[in-house]
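Visitor: my questions concern the predicted model and sequence given below.
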Amino acid sequence: MTGKKAHKIAAELEKLFPVAKTELNFQNIFQLLVAVVLSAQSTDRQVNKVTEKLFLFVKEPRDLLDMGEEELSRQIRSLGLYRNKARNLIKIAEILDREYHGQVPDSFAELLKLPGVGPKTAEVIVGVGFNKPSFPVDTHVFRVARRLGLSKARTPEGVSFDLKKIFPPNSWIDLHHRLIFFGRRICKAQKPSCNICPFPEFCQKEESDV
């Protein structure tokens, strides 16, 4: 990976998506955590439909505890794995209420201790919620990074590690969002729009998709 290649990718993505940001709706960091947990195996659009109503009543951990697992399950039942998500969110709310005075911790290590919170979710909370350097890797970032030759890692954690070595920390979260937009709109998993891709010379699609 050359600095020139990395600079071109970052610059072109900024031209394509100058104002890329999360498409999940939330008003505070706890709501962001809830939305990200709900987004597993669901689209942002599906999650936003659910949280549009849910977040009228849920603004802090105590609100979820007052709602209870059964009612929460009913509210989110249109999403995949809704029972597991409801169970984990109630456990998260209990831990935050008991151990963190109702606040979401800004530590990656502390976030990983919460039920249902993996590395990607923790990275999102740290970066989007607390504006700290982080590079979350979802399915889109994973696919695009490998196709563009930014990483050959076979796990999201490995791809995140490689991307953090290539790009400066102050660019990580913006690049995360731009790679997602690029993956959703151009470098799609099926039938990518290669005719409008600005990176044909970098594409390693056949090799990276094996």
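Guide: Good, I have the coordinates.
Visitor: going forward, measure contacts between C-alpha atoms and count neighbours the same way
Guide: OK.
Visitor: how long is stretch 150-170 end to end?
Guide: Taking CA to CA, to the nearest Å, the first and last residues of stretch 150-170 lie 18 Å apart.
Visitor: again, but for stretch 189-205
Guide: Using CA to CA, the two ends of stretch 189-205 sit 10 Å apart.
Visitor: list the buried residues of that stretch.
Guide: Under the neighbour-count criterion of 16 or more other CA atoms under 10 Å, stretch 189-205 has 203, 204, 205 buried.
Visitor: how about stretch 61-73?
Guide: Within stretch 61-73, the residues that count as buried by 16+ other CA under 10 Å are 61, 62, 64, 65, 69, 72, 73.
Visitor: end-to-end on that stretch?
Guide: 16 Å.
Visitor: just stretch 104-115 next, same as before
Guide: 13 Å.
Visitor: ok, stretch 161-180 next?
Guide: Per CA to CA, stretch 161-180 runs 17 Å from first to last residue.
Visitor: tell me the buried residues in the longest helix anywhere in the chain?
Guide: If you go by DSSP state H, the chain has its longest helix at helix 82-99. Within helix 82-99, the residues scored as buried using 16+ other CA under 10 Å are 82-83, 85-97.
Visitor: give me the residues contacting that helix.
Guide: 34, 37-38, 61-62, 64-65, 68-69, 72-73, 76-77, 102-104, 114-116 (CA atoms under 8 Å, 6 or more residues apart in numbering).
Visitor: find the nearest non-adjacent residue to residue 130, please.
Guide: What sits nearest to residue 130 in space, not counting adjacent residues and going by CA to CA, 6 or more residues apart in numbering, is residue 106, at 6.5 Å.
Visitor: putting a second one here so we can go through both:
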Amino acid sequence: MKPAARKELFARLAAANPHPTTELAYSTPFELLVAVVLSAQATDKGVNKATAQLFPVANTPEAILALGEDGLKEYVKTIGLFNSKARNIIALCRLLLEQHGGQVPENREALEALPGVGRKTANVVLNTAFGHPTIAVDTHIFRVANRTGLAPGKTVLEVEKKLEATVPKEYKKDAHHWLILHGRYICVARKPKCEVCPVSDLCDWYGASASVA
């Protein structure tokens, strides 16, 4: 995709949704961190249902540690991979208290050192909790970036690096959310909703499929 088309794509997504944000429910950086760890291979809706029960009872590292691993599992057992996620959350709570005064660190290296936190989770937290212009590439963004021609790449990291290098500066902080929502609701995996897509005329895949038709 050419720079002018790329800028137009984000301008249209911004016009349609000027203040995008995550669909995970949270009120503090710590709640967001826990929610993102729980969201791996799970839906935001399912995570929100679990954290709506958990956070009123325990929404700090100290409170979750007080629950213990088995106690935490009772709240998150409806979420896929809940055993390993509960184990990681207990361990990361301990590290937050031991190394960061119970606060979520605002840098990638420290975040990625926490159990259950990889590059994607760190990017989400840095972007959503702290306003950094990071782009967390999940399956939705990977699909949209490749399908549209916005930032094609064979790996998640390659797509992330291309997006970081090419997304216009004024759109970089919110690009992550716009692309996730676009992939989640319009540029879906099996039958993309091109007929209602606000950027279909800029899309490589739509242009190619239209010319074939």
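Guide: Perfect, thanks for sending it. Every value quoted in this text rests on a predicted model; they were computed, and no experiment measured them.
Visitor: TM-score for the pair, please.
Guide: TM-score for the superposed pair, counting by TM-score structural alignment, normalised by the length of structure 1: 0.93. Supporting figures: 207 aligned residues with a CA RMSD of 1.7 Å.
Visitor: neighbours around the residue nearest to residue 130 of structure 1, how many?
Guide: Counted with other CA atoms under 10 Å, residues neighbouring residue 106 of structure 1 total 18.
Visitor: what's near enough to touch it?
Guide: So residue 106 of structure 1 contacts 125, 126, 130 (CA under 8 Å, 6+ apart).
Visitor: tell me the buried residues within the residues you listed.
Guide: By 16+ other CA under 10 Å, those give 125, 126 as buried.
Visitor: mapped onto structure 2, which of the contacts of residue 106 of structure 1 hold?
Guide: Among the contacts of residue 106 of structure 1, those whose aligned partners also touch in structure 2, counting by both residues aligned by TM-score structural alignment, their matches' CA atoms under 8 Å, are 126, 130.
Visitor: would you reformat the contacts of residue 106 of structure 1 as a markdown table and include distance to residue 11 of structure 1 and secondary structure?
Guide: Converted to a markdown table, the contacts of residue 106 of structure 1 look like this (distance: CA to CA, whole Å; DSSP: H, G, I helix; E, B strand; the rest coil):
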| residue | distance to residue 11 of structure 1 | secondary structure |
| --- | --- | --- |
| 125 | 25 | helix |
| 126 | 24 | helix |
| 130 | 25 | coil |
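Visitor: which of the contacts of residue 106 of structure 1 lies closest to residue 188 of structure 1?
Guide: residue 125 (25.1 Å; CA to CA).
Visitor: what's the counterpart of that closest one in structure 2?
Guide: Under the alignment (TM-score structural alignment), residue 125 of structure 1 maps onto residue 125 of structure 2.
Visitor: quick one: the helices in structure 1?
Guide: According to DSSP H, the helices that structure 1 contains are 3-16, 29-38, 44-54, 61-67, 69-75, 82-99, 108-112, 119-124, 139-147, 156-166, 172-185, 205-208.
Visitor: could you check how far the closest residue to residue 163 of structure 2 other than its chain neighbours is from residue 5 of structure 2?
Guide: Using CA to CA, 6+ apart and skipping residues adjacent in sequence, the residue nearest residue 163 of structure 2 is residue 151, 5.9 Å away. Between residue 151 of structure 2 and residue 5 of structure 2 the computed distance is 12 Å (CA to CA).
Visitor: which one of these two is surrounded by more residues?
Guide: Taking other CA under 10 Å, residue 151 of structure 2 and residue 5 do not tie; residue 151 has more neighbours (24 against 15).
Visitor: how much space separates residue 173 of structure 1 from residue 38 of structure 1?
Guide: 20 Å.
Visitor: so which of the two has more stuff around it?
Guide: Legend: neighbour count by other CA under 10 Å for residue 173 of structure 1 and residue 38, higher for residue 38 (28 against 24).
Visitor: that one contacts residue 47, doesn't it?
Guide: Yes - using CA atoms under 8 Å, residue 38 of structure 1 is in contact with residue 47, at 6.5 Å.
Visitor: could you name every residue contacting both of the two?
Guide: Common neighbours of residue 38 of structure 1 and residue 47, using CA under 8 Å, 6+ apart, are residue 79.
Visitor: circling back: OK, contacts around the residue nearest to residue 163 of structure 2?
Guide: 1, 145, 159, 162, 163, 166.
Visitor: give me the most central residue, structure 1.
Guide: residue 124 (5.1 Å; CA atoms, centre = their mean).
Visitor: how many neighbours does the residue lying closest to that residue once chain neighbours are set aside have?
Guide: Of all residues not flanking residue 124 of structure 1 in the chain, residue 136 sits nearest, at 5.8 Å (CA to CA, 6+ apart). The local packing of residue 136 of structure 1 (other CA under 10 Å) involves 28 other residues.
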